[in-house]
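Engineer: A predicted structure for the sequence below; I have some questions about it.
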Amino acid sequence: MDTRGALAVGHLLAERYHILSVIGRGGMSTVYLAEDRKLPGKQWAVKESRKHSGHKEMFYEEAALLIRLDHPFLPKIIDFFPPNEEGFSYLVMDYIQGETLQQRFIRKQYLPCSDVVKHSIQLCELFDYLHNFKPRPIIYRDLKPSNVMIDEQNNVRLIDFGIARNYNEERTADTVQLGTVGFAAPEQFLNRQTDERTDLYTLGAMMYYLLSGGKHYGIASGDRPVEELAEDLPVAVRKVIFQLLAEQPEDRIQSAREVKLRLQEGAGEPVAFRSTEERSHGSQPDRHSGKRRLIVLGGLYPGAGATFIAIALARLLNDADIPHALIEHAGNSPELHSLLFGERHAPVEYRYYTDPDFLPERPVDLRWKDGRTEWLPLPPDRKLEGEWTADHYYRLLYLLDYPVAILDISNRWCDPAVQQMCKEAELILMIADPYPSKFNGPDTQESLHFVEGLSNKAIYWIANRDEAFSGRKEWLSTLPQPPLCLIPSFAGKSLLDAQWKGRIAQDDPEILDTLRHVCEPLLSLIAATAERGGRKRSAWLAKWFK
């Protein structure tokens, strides 16, 4: 293929851009260094391409997309020219003085682990921006060392958006499968849909290449051994790399922001690894450095009392002076706002976490706080734009600077986002009450099967509305394990009095004192050092299904 460009040194493009030299050439494009005649002394990179020859509409669509992008790790597009009669189109963009990661790797033959991790974290920040771009995410799909520039400040700039595209969740496969062998994800060669996780695979493949002396993962001899990676690479970072390189997208880390957090934790979070945004806050402490626990809490079936227990746990953590947040799952029917008397107690300009403009750096007076509790209910009118996924929750949990977050899922155990959060949770609490008519419903059985599959998770049962009755012993024996807590059936008068007085029932002194006593094992579990590893469960399903 003829890779010579149509422009010559000395040419004046559009009576403005004076071509000074050729910077680089590829299969379909040539990049020139140009001087701006309207802005003397200003230099730009001009990319000439035949990719859109005969397809002006596609060029305008791509150019319009690129011009809208605005991120410190992307070169800014400032001008463009559609395909001419010879089929050449032009993009004018920032000229980045530096070298590509590939050039640096070849020149040095070795890159320090700290540099690779730093640049990978920066790429995670950029992918997080692209993957959350509106109206649709942008999937880059061709990450490799030769497409990553390192500027004079030792920061990354991602170049060559030749095969980037908007993600369309309605499509089951890409129209064109492209990627670079050695870095492309398996789905790019199997006629499958690519999505955000495709970019995360390519990030893992690039890290492996740079940290193994230039070996490609999975080429020729199958998956490469871990011993090929640099010896001084932290174990936690190795784990991240191999998670990113999982063959199935669902087995990878699911969001760029989560990858960034794990890389920061694995590398010890030195200041040099913090994002531009984090560094801009000066000497403020890193609010994400502490261990945060996610507790997923739900009823085995509707009406088991999951929200009552969730509020009770929140008030007990407040009583124990443990900062925390209570999140009402986006798939629930809105209930928490009403139980908390939101019309009276929510901040005047309160933003619900499901709002598109929910802000990361929210002023304290816009947080709905009650002592050590932050409430995150659903809007009572239930106007939720789009479906909430696990990635949404990763972002939300990243923003919540509390040691404990409680996710009240009602009985939505079969929701894909809930199931992913269960895999990330420190504790899973299952709520059941003594009404046997609810045990054998099809949704209950499906929830039980899902829970049975979480063999490596710490799952605890809570018996709600416990009181003396003829079948109490049989009821408790049907649970897969002895309940961690027995929550009594509180008098209806106490609950009604609290409701009609506009107070949270769990704040009633008598109710709170009882909860302190019966929930002591749960509070000790939360406060203790993390107890990982689930409990093996015997063949108890027959008791529920008979």
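Structural biologist: Right, received. Where do you want to start? Residues are numbered from 1 along each chain as shown.
Engineer: Please count neighbours and contacts with C-alpha atoms only from this point.
Structural biologist: Noted.
Engineer: What is the strand or helix carrying residue 125 packed up against?
Structural biologist: Using DSSP states H and E, residue 125 maps to helix 113-131. Applying 3 or more Cα pairs under 8 Å, 6 or more residues apart in numbering; DSSP states H and E, we find helix 113-131 packed against strand 138-139, strand 156-158, helix 196-211, helix 256-266.
Engineer: buried set for it?
Structural biologist: For helix 113-131, a neighbour-count test (16 or more other Cα atoms under 10 Å) marks 113-114, 116-131 as buried.
Engineer: Check stretch 224-243 too.
Structural biologist: Quick answer for stretch 224-243 (16+ other Cα under 10 Å): 224, 229, 230, 233, 237, 238, 240, 241, 242, 243.
Engineer: So of those, which two are at opposite extremes in space?
Structural biologist: The most widely separated members of the buried residues of stretch 224-243, counting by Cα to Cα, are 230 and 243 (17.1 Å).
Engineer: picking up where we left off before, starting at the chain centroid, how far to the helix holding residue 125?
Structural biologist: Offset of helix 113-131 from its chain centre (Cα atoms, centre = their mean, to the nearest Å): 14 Å.
Engineer: ok, residues contacting that helix?
Structural biologist: For helix 113-131, the external contacting residues (Cα atoms under 8 Å, 6 or more residues apart in numbering) are 71, 73, 137-139, 155-156, 196, 199, 203, 207, 210-211, 230, 232-233, 255-257, 259-260, 263-264, 267, 272-273, 275.
Engineer: next one: stretch 198-207
Structural biologist: So stretch 198-207 is contacted by 116, 120, 127, 139-145, 182-185, 187, 216-217, 240-242, 244-246, 249, 252-253, 255-256 (Cα under 8 Å, 6+ apart).
Engineer: same deal with stretch 87-98?
Structural biologist: Stretch 87-98 is touched from outside by 6, 33, 43-50, 52-54, 63, 75-83, 149-152, with contacts defined as Cα under 8 Å, 6+ apart.
Engineer: Distance of residue 155 relative to residue 10?
Structural biologist: Separation of residue 155 from residue 10 (Cα to Cα, to the nearest Å): 31 Å.
Engineer: How many residues are close by residue 445?
Structural biologist: 17 (other Cα atoms under 10 Å).
Engineer: element containing it?
Structural biologist: helix 442-452.
Engineer: Next up, a structure to set beside the first:
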Amino acid sequence: MNYQSKLKAGQVLGERYLIKRLIGSGGMSCVYLAEDLRLPGKRWAVKENAGIGPEYDDMAKEAELLVKLSHARLPRVVDYCLPDADGYCYLIMDYIDGVTLTQYMQQHPGPLPGRLILDLARQLLEVLLYLHAQQPPIVYRDLKPANVMLSESLSLTLIDFGIARSYAQGSLRETVNLGTAGFAAPEQYEAGPCLPAVDQYGLGAVLLYMATGGHETRWRSGMEARLRPVVDHGLIPVIRRLLRVHPDDRYPDAAAVLEAVEQVRSHSDPHGARQKMRIQPPHRSGQQPPTVAAVLGAAPGLGATHTSLALSVYLSGLGPTAWVDMNLESPVHERLQQMFGEETELLSPAGSEGAAFSWQNIHFWRPGAEGSLTGVHEAGYTYVVLDLGTGEGSGGLQLFAASELPLLVASGADWRLEETLRWLRRCGLAPQPKWNIGLPLAGPLAQKLLQEHIGLGRVLELPFQRDPFQRKGKLAGALRSVVSGASEMNAEAVGRGFFKI
């Protein structure tokens, strides 16, 4: 059903919910972000549905289901607005801050990491176990990437219960077997009740979708060979069984699926896997020294590390790139290695005192004692990105001044510009033509004012981007201008390597 929404930004629903913006829409409903006027700072998702026919019945049943449920991976329903004179009704529920699995895969093209697929499979099975354990069991019936929300920490929430139904044992009829083509089980296209095995098929389709980079949802000839390089070999027969055409050929229940997935997880040791895959940095004798980019924060918490990672991602598309954590007290290097899991490969740099690993064509380094970078300058990188933090220790300010791509991250708030100028005077660094000063979320006025005060260098906005490893977007565009500006000044640059300091 396509209809004209009655809501718009600035409107207040039920004298309480201030509509901010549209965050999703489909053929049967729209979802808006709203602020609670009674609870300042609290945000909700408002789902709008129109019509007094089957569509209203669906929404009423969705509300009935969700009100009775309580699970960490399901949104709570907190309010329900009855149909108005035009037949529009509204469901107010938890706002899930994140992206759908569909959006996440668009931001990360290609098959998802095998360990992540296992983690998401376990999380989905947690909520399916809960739903199927209800009396009578609740069959979700529409498991697909668009209905899986992921938080920044990749914790998932299952949304949109518009077609979920309670299955009564012995029921001979099912009113409508809805589902999404490609993810719906074969029996959903037939008359008769939808059993919990329907959700097993949907799970298998989602797992296959993730493992093939969004290209496949049905088992085809030769699929096993395609999956071997991507997922743990033990997961392949699990996916195959979930996608069996006949429900009786799938697992007895969600608990049996979870047991099979956990068995695969227990035999998938990311640390052991990494130890078997040690690679060498891209050493090439006789090559000129790398171009060094140094990212420095004028104060803690401004996003210097975030920016340095985003810059590394952009530069890795131009040539072999290394990211170096120059803050010896920082846990970032270890956390990144844990986050990437089994997808990382340990580096074996000859004569290096530091630790390094590789992920998606970027080498992540942690210096040796006292910030020693022995081995990095001999590795043959085209670009080396230094995360200097706030410049404390390891000669951070000197490394920043000597680099060819110096990027100072300062506050973009108008009222903190004077703070940036005081920092420059205090540290004793004189702005240079090659300098770039990035202001997160700054407006044109802040850029103009700071540019007028420092004179030399360039001041630019650093647009917000939640994921620093996203290869496309406004932040990548801003960093592209940093690199291109440095290329234009390359002939006038003084010195190429910070290693000789």
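Structural biologist: Happy to help now that I have it. Since the model is a prediction, treat every value here as computed from it, not as a measurement.
Engineer: coming back round to it: could you give the residue range in the second structure aligned to the helix holding residue 445 of the first structure?
Structural biologist: Under TM-score structural alignment, helix 442-452 of the first structure corresponds to no residues of the second structure.
Engineer: List the buried residues of that helix.
Structural biologist: Result for helix 442-452 of the first structure [16+ other Cα under 10 Å]: buried residues 443, 444, 445, 447, 448, 451, 452.
Engineer: Report how many residues lie close to the closest residue to residue 98 of the first structure other than its chain neighbours.
Structural biologist: Distances taken as Cα to Cα, 6 or more residues apart in numbering place residue 151 nearest to residue 98 of the first structure, at 4.5 Å, with adjacent residues excluded. Here the number of neighbours of residue 151 of the first structure (other Cα under 10 Å) works out to 16.
Engineer: Wait, residue 151 of the first structure touches residue 99, no?
Structural biologist: Yes - using Cα atoms under 8 Å, residue 151 of the first structure makes contact with residue 99 at a distance of 6.9 Å.
Engineer: measure residue 346 of the second structure to residue 386 of the second structure for me?
Structural biologist: 20 Å.
Engineer: neighbour-wise, which of the two wins?
Structural biologist: Higher neighbour count among residue 346 of the second structure and residue 386: residue 386, with 28 against 21, using other Cα under 10 Å.
Engineer: Quick check: which element contains the more buried one?
Structural biologist: Going by DSSP H and E, residue 386 of the second structure is in strand 383-387.
Engineer: again, but for residue 517 of the first structure
Structural biologist: helix 509-518.
Engineer: And what about the nearest residue to residue 83 of the second structure once chain neighbours are set aside, helix, strand or coil?
Structural biologist: Excluding the flanking residues, the one nearest residue 83 of the second structure by Cα to Cα, 6+ apart is residue 89, at 4.2 Å. At residue 89 of the second structure the chain is in strand, as set by DSSP: H, G, I helix; E, B strand; the rest coil.
Engineer: where do the helices sit along the second structure?
Structural biologist: With DSSP state H as the criterion, the second structure has helices at 54-68, 101-107, 114-132, 197-211, 223-227, 235-242, 254-266, 270-275, 304-316, 332-340, 396-402, 417-427, 444-454, 474-488.
Engineer: any idea what residue 226 of the first structure aligns with in the second structure?
Structural biologist: Structural correspondence for residue 226 of the first structure with respect to the second structure (TM-score structural alignment): residue 224.
Engineer: Correct me if wrong: its match contacts residue 235.
Structural biologist: No - Residue 224 of the second structure lies out of contact with residue 235 (Cα under 8 Å); the separation is 10.2 Å.
Engineer: What is the end-to-end distance of stretch 80-94 of the first structure?
Structural biologist: The first and final residues of stretch 80-94 of the first structure sit 12 Å from each other (Cα to Cα).
Engineer: Stretch 241-257 of the first structure now?
Structural biologist: First-to-last distance for stretch 241-257 of the first structure - Cα to Cα - comes to 15 Å.
Engineer: Also stretch 219-239 of the second structure?
Structural biologist: Using Cα to Cα, one end of stretch 219-239 of the second structure lies 9 Å from the other.
Engineer: Measure how far it is from the centre of its chain, please.
Structural biologist: The answer for stretch 219-239 of the second structure is 24 Å, by Cα atoms, centre = their mean.
Engineer: ok, now stretch 182-190 of the second structure?
Structural biologist: The answer for stretch 182-190 of the second structure is 30 Å, by Cα atoms, centre = their mean.
Engineer: One more: stretch 95-106 of the first structure?
Structural biologist: 29 Å.
Engineer: again with stretch 207-220 of the first structure
Structural biologist: That offset, for stretch 207-220 of the first structure, works out to 26 Å (Cα atoms, centre = their mean).
Engineer: Tell me the buried residues in that stretch?
Structural biologist: For stretch 207-220 of the first structure, burial by neighbour count (16+ other Cα under 10 Å) applies to 207, 208, 209, 210, 211, 212, 213, 214, 215, 216, 217.
Engineer: gap between the third one and residue 163 of the first structure?
Structural biologist: Here the distance between residue 209 of the first structure and residue 163 of the first structure works out to 21 Å (Cα to Cα).
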